[in-house]
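Novice: please find the sequence and the predicted model below.
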Amino acid sequence: MATALRLPSLLSSRAAPTTAARATIRGNRAGSFTHRVAAQPDDTTATTSTTPAPPAGFTPPVPKRFEVKPGQSNNIAGAALALPFRLGTGVFVLGYGVTLVDANEISPDQYALDFQGRKVKETSKVGQCPRPAKPIEIYEFEGCPFCRKVREMVSVLDLDVLYYPCPKGSPTFRPKVLEMGGKRQFPYMVDPNTGVAMYESDDIINYLAKTYGDGSVPIMLKLGLLTTITAGLALSGRSGKGSSYTPAKLPSQPIEIWAYEGSPFCKIARETLVELELPHLLHSCARGSPKRQDFFKKYGLFQAPYIEDPNTGVKMFESADIVEYLRATYAA
């Protein structure tokens, strides 16, 4: 299931980039840039990052479904505050449907929830939508309401995205956005499948809907100012977590994470990835995602978040333990 992705060597160092990416600008409405990336940065002078190692004696925890680790109740409650403000946007994929069936109608190797002696069968429309051959790349950070809107759409469309975190004060990817697009503004999306790159959250959402969905946008993502306000309120329970940079070592390969925007457990794990400016390939797996079945077939259970770190070989569940592992391994 893991995907072998290696960061460009330019981004495997904290050294400042030496050559800006060249791009051809296409016209768009005022306040928004859309352009096609014409070349990759020159990385011939980049240096190699230090190879990270997990903490001494580290053992991945045993997954415990829906269990909150002692001392984490406030974190989970704060992250869950987003659900009522956003009416669950980012919890379900496009065209989500559910039916209750007899337990014997679902084979043991098929992912399904148990409910009062029956099984919950989930369906969606994402299997009918075009899928990107390469992960879409998005530069953003957790504490930004405009970025949250795009992350919700990513979950709705069940997309895999290579996130480049840009928390305030971060030295690598925040300056990179200025080089590529001409503005230090977030979110910023690059689609290597089409060559399209753009700012403006609403433009990105509409682009993703038309390119990798059925063209529709969930109601909570097209209410204009009200969408932005509720997205901001959704972040209020976390008091700025995922907004500011913590000095860290940059790995040579992105960390892979199975997560989705509507999960409070996934939220606290991704906040740490962002604060440490750790690039990560996110495999969206909201309710109704076909990836849940793929995951279940491989591991015999489904639980998110789950990470695989190709830099250390560590594979693990449990959000609070993931946070501890990331800080112990990558914080400078």
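Specialist: Received the coordinates, thanks.
Novice: C-alpha from now on. contacts and neighbour counts both.
Specialist: OK.
Novice: which residues does residue 229 contact?
Specialist: Each residue near residue 229 by Cα atoms under 8 Å, 6 or more residues apart in numbering is listed here: residue 145.
Novice: let's bring in a second model and compare:
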Amino acid sequence: MISFTVSLVFFFRAAYFVTAFLLPKTGRVNFNFNERNISSHPPSAALRMSIPNSFDTLTSGLASIARLPFGTIVSGDAKSTPPPILALYDKEGSNECRVVRERITELDLVVDVVVPSATNSRVFNDENYEYFLGKDSSAATVPRLIVQKEDIEETLVGADKIITYFEEIYGERPPVVDENDEEIKKQVVSALILFAENLPSLFRYNRGNTVAGCALPPSKPMPSMLVLYSYEGNQFCRLVREVLTELDVPYTLKSAGKGSTRRTELSDITGGSTQCPYLMDPNTGKNISDSKDIIQYLYKNYALFTPPNELLGDLSDILTPILKPVYKQLAPLQAGSGGENKVEYEATIAAAKSQIEEEIASEDIVIYTYSLSPFCTEATAVLDNLEVAYKEISLGKEWVPFLINEDGPQKRAALGEMTGQTALPHVFVSGKNVGGLYDGLLPALEDGSFWKLLKGDNK
């Protein structure tokens, strides 16, 4: 039975090692985080987004390919002085919103304020928010466009009304299928277009639909408006817009599709480059061009913390319920509980507990790790990005024999008796047990208890 259990554990551990090596890490980047307050966004514990990796780039690219040629090139019916668009309430992952954004790119429009309107956005929950729509179901309809018609502001709700408005001002979008083509061919192409409308949401499943747990709480004052040069069909622009939606941060959109006059404007700003996305932040004076750099910057300045690898989190959700009871049984056995001398075993564990108590009292933040564990690497990266001082205590490369340190099994068993957790990473703040990465550190950052513990408020 024990051999079967060990084999099972090895299988699952191998699974997460494969995941860790196939998916690039968030990296350890030195960011200057200030102390964060308690988040009051509605719970979104399952939504743990991350810095884009190669998989994100691939799926975002496929999403762009699925919608070609829409949202990429400025069309001939764009006007040099279009009527002002005051605001667009938008959800990045919505098919209807995507159709509107595509047309905005093709018409080379500027949107004064794009208001992210994810399911649990402050748009629907915070009555003090400048862009609050309401809590009833009628207010939840997006996209929603506010336009200036002479001296009157008009609100258009739903993609159909917005597209109709664009047609009235700019004319109809050129048909994809020639009017002279056979009727059957037009029907087939129309069906394919309808099918392709849903592919981006499939490729980018669950991104840009919900405010993430790391988003700043509504109590934080909104900054001056960020400015984003972007166009809908660009895969890297999509990654940035997703994060802006998930962090609930409004911004000014300057469309810069292929053929846009705004590319000259962008070239003047950058000294020759017309690369999108391009973010300008008047709050800090920073201008950033690379999508990954932009997203790291957004997490640094407009989030509670930089989240770790989201797919590793999904794997943790699967493995933890299976492996936790297994580890609980194996840890004492590995430490020698099955030996004949029970008194010696108990004395060894007592000594390990004393050492642990000394260690967690030696620094405000202490984390126990394995050097080969991707979960441990991600946990220390989160702490690094917070720019807080901490002590890392490694129990070896991994928990298995020949990889764990000489005193590792005893410490593992002692941690299990002290906290009920034998898996690593294991975080302590001000001597108090916080737990692992996904079940402890991240929730503590999201609800603010991490910072309370760090300040010494243990209530």
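Specialist: It's in. Since we're looking at a predicted model, the values are computed, not measured.
Novice: tm score of chain vs chain?
Specialist: TM-score of the superposed chains, computed with TM-score structural alignment, normalised by the length of the first structure, equals 0.63; 234 aligned residues with a Cα RMSD of 2.9 Å.
Novice: wait, a strand at residue 433 of the second structure?
Specialist: Yes. Looking at residue 433 of the second structure with DSSP: H, G, I helix; E, B strand; the rest coil, it is inside a strand.
Novice: tally of neighbours for it?
Specialist: Number of residues near residue 433 of the second structure (other Cα atoms under 10 Å) recorded here: 18.
Novice: was I right to think it contacts residue 419?
Specialist: Yes. Using Cα atoms under 8 Å, residue 433 of the second structure is in contact with residue 419, at 7.1 Å.
Novice: what do we get in the first structure for residue 434 of the second structure?
Specialist: Under the alignment defined by TM-score structural alignment, residue 434 of the second structure is left unpaired in the first structure.
Novice: can you give me the strands for the stretch 251-400 of the second structure?
Specialist: Listed in chain order, the strands of the stretch 251-400 of the second structure (DSSP state E, counting those that start in this stretch) span 251-255, 278-281, 286-288, 365-369, 391-394.
Novice: what range does the second one cover in the first structure?
Specialist: In the comparison with the first structure, strand 278-281 of the second structure aligns to the range 306-309 (TM-score structural alignment).
Novice: superposed on the second structure, where does that stretch end up, distance-wise?
Specialist: Taking mean Cα distance after the TM-score superposition for the first structure, the mean distance separating stretch 306-309 of the first structure from the aligned residues in the second structure is 0.7 Å.
Novice: that older thread, just put the strands of the stretch 251-400 of the second structure in CSV and tack on mean neighbour count and distance to residue 225 of the second structure.
Specialist: Formatted as CSV, the strands of the stretch 251-400 of the second structure follow (neighbours: other Cα atoms under 10 Å; distance: least, Cα to Cα, whole Å):
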stretch, mean neighbour count, distance to residue 225 of the second structure
strand 251-255, 24, 5
strand 278-281, 21, 7
strand 286-288, 15, 13
strand 365-369, 25, 36
strand 391-394, 18, 38
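Novice: and residue 60 of the second structure, which of those strands is closest to it?
Specialist: strand 278-281 (17.4 Å; Cα to Cα).
Novice: shouldn't residue 254 of the first structure be in contact with residue 280?
Specialist: Yes. The criterion here is Cα under 8 Å, and residue 254 of the first structure meets it with residue 280 at 4.6 Å.
Novice: residues shared between the contacts of these two?
Specialist: residue 162.
Novice: how many neighbouring residues does the equivalent of residue 139 of the second structure over in the first structure have?
Specialist: The alignment partner of residue 139 of the second structure in the first structure, by TM-score structural alignment, is residue 183. Residue 183 of the first structure has 15 neighbours, counted by other Cα under 10 Å.
Novice: one step back: measure how far the match of strand 278-281 of the second structure is from the centre of its chain, please.
Specialist: 13 Å (Cα atoms, centre = their mean, to the nearest Å).
Novice: and the match of residue 139 of the second structure, what element?
Specialist: If you go by DSSP states H and E, residue 183 of the first structure is not part of any helix or strand.
Novice: what distance do you get for it to residue 199 of the first structure?
Specialist: 9 Å (Cα to Cα, to the nearest Å).
Novice: and residue 302 of the first structure, by the same measure?
Specialist: 34 Å.
Novice: what's the match of strand 278-281 of the second structure in contact with?
Specialist: 2, 254-259, 314-319, 322.
Novice: redo that, cut-off 7 Å
Specialist: Stretch 306-309 of the first structure is contacted from outside by 255, 256, 257, 258, 314, 315, 316, 317, using Cα atoms under 7 Å, 6 or more residues apart in numbering.
Novice: equivalent analysis for stretch 221-233 of the second structure, please.
Specialist: By Cα under 7 Å, 6+ apart, stretch 221-233 of the second structure touches 64, 70-72, 101-102, 105, 237-238, 250-257, 276-283.
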